[in-house]
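Trainee: sequence unknown, structure follows:
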């Protein structure tokens, strides 16, 4: 935990104007740094709120920040930052900020895929009345959510009204979920598998050929976590036998000539789940709360254990 800062040493660098905050703590120096700006402003930073969508070279930026005490990410996942954070610097994610938006996207992708909306949109553009009164429904289906943290639980709450069965999966089986060791036994009965797990050494290519082979014909895989959680080549080999709805891909952005674009029964959205109008007010409240704790010398929220 960093010591309470002094007014002569505490420099907060934000990716937006400090005027956006409703009640920023007094006695701090506020700078602004966004993608494309001179990174020299980061040198004296002690508390850094990183940009949300910018692809920054953290490997080279962070070592230049000799006074850095706290990094506050605006994302739930911090796999792009964590490897470069030195000992003694606190790294925090944005747990809770993206719960509503990402859970909404989860519901949207599940419904769009199961209720065949891409098929009907295509039929509309071709002016074809492609009626189907015997299509699948989410009701009575089994949804397995791999990664049952705050976003996974938010998704489960939103699925309650759809009359489906939801099973959460975590590494240890906390919060009423099943432990990860039971996932292989759950997959054959899963009609929908939603990925919301962090990306780390344990989850890289978690969804490989063996994982997909356990899913039954017609099942749906939804990836809302990170692209490399799924082995793309393995997914391409199974596309059509199973369906997929992907908000994240590997590689990302997906090149225009990549075969995933044209793979059968695959719906792709461009990593858009978390960034909505619901994000701004929630991230502002989190930043203000973290800065208040920083000034008071209190422990930060959402600390990533490394």
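Mentor: Arrived safely, thanks for sending. These numbers were taken from a predicted model, which means no experiment stands behind them.

Trainee: CA atoms for contacts and neighbours, from now on please.
Mentor: Will do.

Trainee: Any idea how many residues pack against residue 214?
Mentor: Residue 214 sits with 15 neighbouring residues when counted by other CA atoms under 10 Å.

Trainee: wait, it sits on residue 184?
Mentor: Yes. Applying CA atoms under 8 Å, one finds residue 214 in contact with residue 184, separated by 7.3 Å.

Trainee: and residue 103, how many neighbours?
Mentor: 25.

Trainee: Which secondary structure state does it sit in?
Mentor: State at residue 103, reduced to three classes by DSSP: H, G, I helix; E, B strand; the rest coil: helix.

Trainee: Return the residues in contact with it.
Mentor: Neighbour list for residue 103: 151-152, 154-155, 158 [criterion: CA atoms under 8 Å, 6 or more residues apart in numbering].

Trainee: Out of those, which end up buried?
Mentor: With burial judged by 16 or more other CA atoms under 10 Å, the buried subset of these is 151-152, 154-155.

Trainee: Give me the subset of those residues lying in helices.
Mentor: Assigned to helices by DSSP state H, the following of the buried ones among the contacts of residue 103 qualify: 151-152, 154-155.

Trainee: What is the nearest of those residues to residue 112?
Mentor: Distance to residue 112 across these (CA to CA) is lowest for residue 155, with 15.4 Å.

Trainee: Isn't the closest one up against residue 101?
Mentor: No. Between residue 155 and residue 101 there is no contact under CA under 8 Å: 9.7 Å.

Trainee: Was I right to think residue 179 contacts residue 185?
Mentor: No. Using CA under 8 Å, residue 179 is not in contact with residue 185; the gap is 10.9 Å.

Trainee: More neighbours: the two, which one.
Mentor: Legend: neighbour count by other CA under 10 Å for residue 179 and residue 185, higher for residue 179 (15 against 11).

Trainee: gap between residue 110 and residue 244?
Mentor: 9 Å (CA to CA, to the nearest Å).

Trainee: next one: residue 123
Mentor: Relative to residue 244, residue 123 is positioned 20 Å away (CA to CA).

Trainee: Which of these two has more residues huddled nearby?
Mentor: Applying other CA under 10 Å to residue 123 and residue 244 shows that residue 244 carries more neighbours, namely 29 against 14.

Trainee: A further structure is provided below for comparison with the first:
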């Protein structure tokens, strides 16, 4: 029939046009490739354009015990597995400084984060920055400084310590954690993972969501030894929230990212940390 002949003609014409376009593109690309090959053979310089790597800052400016020197395996993993650049920082945290980095890690500060620094950190996140902020157990955790940064976004660091009499790495105050939420940051974790932990618990509200909880057998105590979270309450130890254009993850343990205990802490936590880092910079 005539309509089939017409349809065949149209399809053939479209195929011919597509073929001509492909030939035009190849004629453009082939000379460039040929030139590069000739330069390589002659020992000339061939410039390869690669994506700019993600830049990570680890804050050392608040006299942190767990600073970048205590997190060498973390920096190595970030470089080798993600191809990112990691740098320790000893300068006060300003918005201009923070904006030079895609992701900022703040371990538990032993010296206070100033009001000006806290405001700069919050502005940095709202404008699209990524923040991983870490706590510690009640003797050392600087809840005032940490909460100055994250509390208004629905995350609170508690002045306590997670304990577990049954699931631990040798002592009640060295609990293991392994209750994981279904969240993009948890992509490398399975129910088989158990993470070494030593730190405080968190509270969440608003848009914040929990990432890791303690087991049924875990509980929390304060500095006087009082049980402030009972067994069965599954205290939260990690949480995430989106703020403006940026993202925050809070984790109650700085030690968890460190080289402590023959690197068992960072080794067990790396699947979690890796997923968190990728989520924070919106690559997951």
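Mentor: Good, I have the coordinates. No experiment lies behind these values; they were computed from the predicted model shown.

Trainee: Got a TM-score for the two of them?
Mentor: Scored against TM-score structural alignment, normalised by the length of structure 2, the superposed chains reach a TM-score of 0.33; 141 aligned residues with a CA RMSD of 5.5 Å.

Trainee: before we move on, back to that, and of the ones in helices among the buried ones among the contacts of residue 103 of structure 1, the nearest to residue 235 of structure 1?
Mentor: residue 152 (22.4 Å).

Trainee: Wait, the closest one touches residue 158, no?
Mentor: No. Contact between residue 152 of structure 1 and residue 158 fails when scored by CA under 8 Å: they sit 10.0 Å apart.

Trainee: Am I right that residue 20 of structure 2 sits in a strand?
Mentor: No. According to three-state DSSP, residue 20 of structure 2 belongs to no strand; its state is helix.

Trainee: Just to check, residue 220 of structure 1 is in contact with residue 192?
Mentor: Yes. With contact defined as CA under 8 Å, residue 220 of structure 1 counts as touching residue 192 (4.7 Å).

Trainee: Common neighbours of the two, please.
Mentor: residue 110.

Trainee: Can you list the residue ranges for helices in structure 2?
Mentor: 2-41, 72-77, 95-98, 115-126, 143-150, 264-280.

Trainee: nearest to residue 227 of structure 2, of those?
Mentor: helix 143-150 (18.5 Å).

Trainee: Let me know the angle separating that closest one from helix 115-126.
Mentor: Per axes from the mean of the first three to the mean of the last three CA atoms, to 10 degrees, the angle that helix 143-150 of structure 2 makes with helix 115-126 is 40 degrees.

Trainee: Helix 143-150 of structure 2: which residues count as buried?
Mentor: Within helix 143-150 of structure 2, the residues scored as buried using 16+ other CA under 10 Å are 143, 145-150.

Trainee: Pretty sure residue 104 of structure 1 sits against residue 152.
Mentor: No. With contact defined as CA under 8 Å, residue 104 of structure 1 does not count as touching residue 152 (11.1 Å).

Trainee: What distance do you get for the residue nearest to residue 209 of structure 1 when sequence neighbours are not counted to residue 286 of structure 1?
Mentor: Using CA to CA, 6 or more residues apart in numbering and skipping residues adjacent in sequence, the residue nearest residue 209 of structure 1 is residue 234, 5.1 Å away. Using CA to CA, residue 234 of structure 1 is found at 39 Å from residue 286 of structure 1.

Trainee: Who has more neighbours out of these two?
Mentor: A side-by-side neighbour count of residue 234 of structure 1 and residue 286, using other CA under 10 Å, places residue 286 first with 20 against 17.

Trainee: what kind of secondary structure is that one in?
Mentor: Classification of residue 286 of structure 1 using three-state DSSP returns helix.

Trainee: Then residue 169 of structure 1?
Mentor: Classified using three-state DSSP, residue 169 of structure 1 is strand.

Trainee: neighbours around it, how many?
Mentor: When neighbours are defined as other CA under 10 Å, residue 169 of structure 1 has 28 of them.

Trainee: and if you look at residue 291 of structure 1?
Mentor: Residue 291 of structure 1 is flanked by 22 other residues according to other CA under 10 Å.

Trainee: where's it, which helix or strand?
Mentor: Using DSSP states H and E, the element containing residue 291 of structure 1 is helix 277-296.

Trainee: That helix packs against which elements?
Mentor: Applying 3 or more CA pairs under 8 Å, 6 or more residues apart in numbering; DSSP states H and E, we find helix 277-296 of structure 1 packed against helix 99-114.

Trainee: which parts of the helix it packs on are buried?
Mentor: Buried residues in helix 99-114 of structure 1, counted by 16+ other CA under 10 Å: 99-107, 109-110, 112-114.

Trainee: How about stretch 6-18 of structure 2?
Mentor: Within stretch 6-18 of structure 2, no residue qualifies as buried by neighbour count (16+ other CA under 10 Å).

Trainee: now do stretch 18-35 of structure 2
Mentor: Residues of stretch 18-35 of structure 2 include none that count as buried (16+ other CA under 10 Å).

Trainee: Residue 121 of structure 2 contacts residue 96, doesn't it?
Mentor: No. Between residue 121 of structure 2 and residue 96 there is no contact under CA under 8 Å: 10.3 Å.

Trainee: Have a look at those two and say which one is more surrounded.
Mentor: Neighbour count, other CA under 10 Å: between residue 121 of structure 2 and residue 96, residue 121 has more, with 24 against 10.

Trainee: From residue 103 of structure 2, how far out is that one?
Mentor: 11 Å.

Trainee: just residue 210 of structure 2 next, same as before
Mentor: Going from residue 210 of structure 2 to residue 103 of structure 2 by CA to CA gives 20 Å.

Trainee: re earlier: tabulate the ones in helices among the buried ones among the contacts of residue 103 of structure 1 (a markdown table), appending distance to residue 294 of structure 1.
Mentor: Listed next are these as a markdown table, based on distance: CA to CA, whole Å:
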| residue | distance to residue 294 of structure 1 |
| --- | --- |
| 151 | 26 |
| 152 | 29 |
| 154 | 28 |
| 155 | 31 |
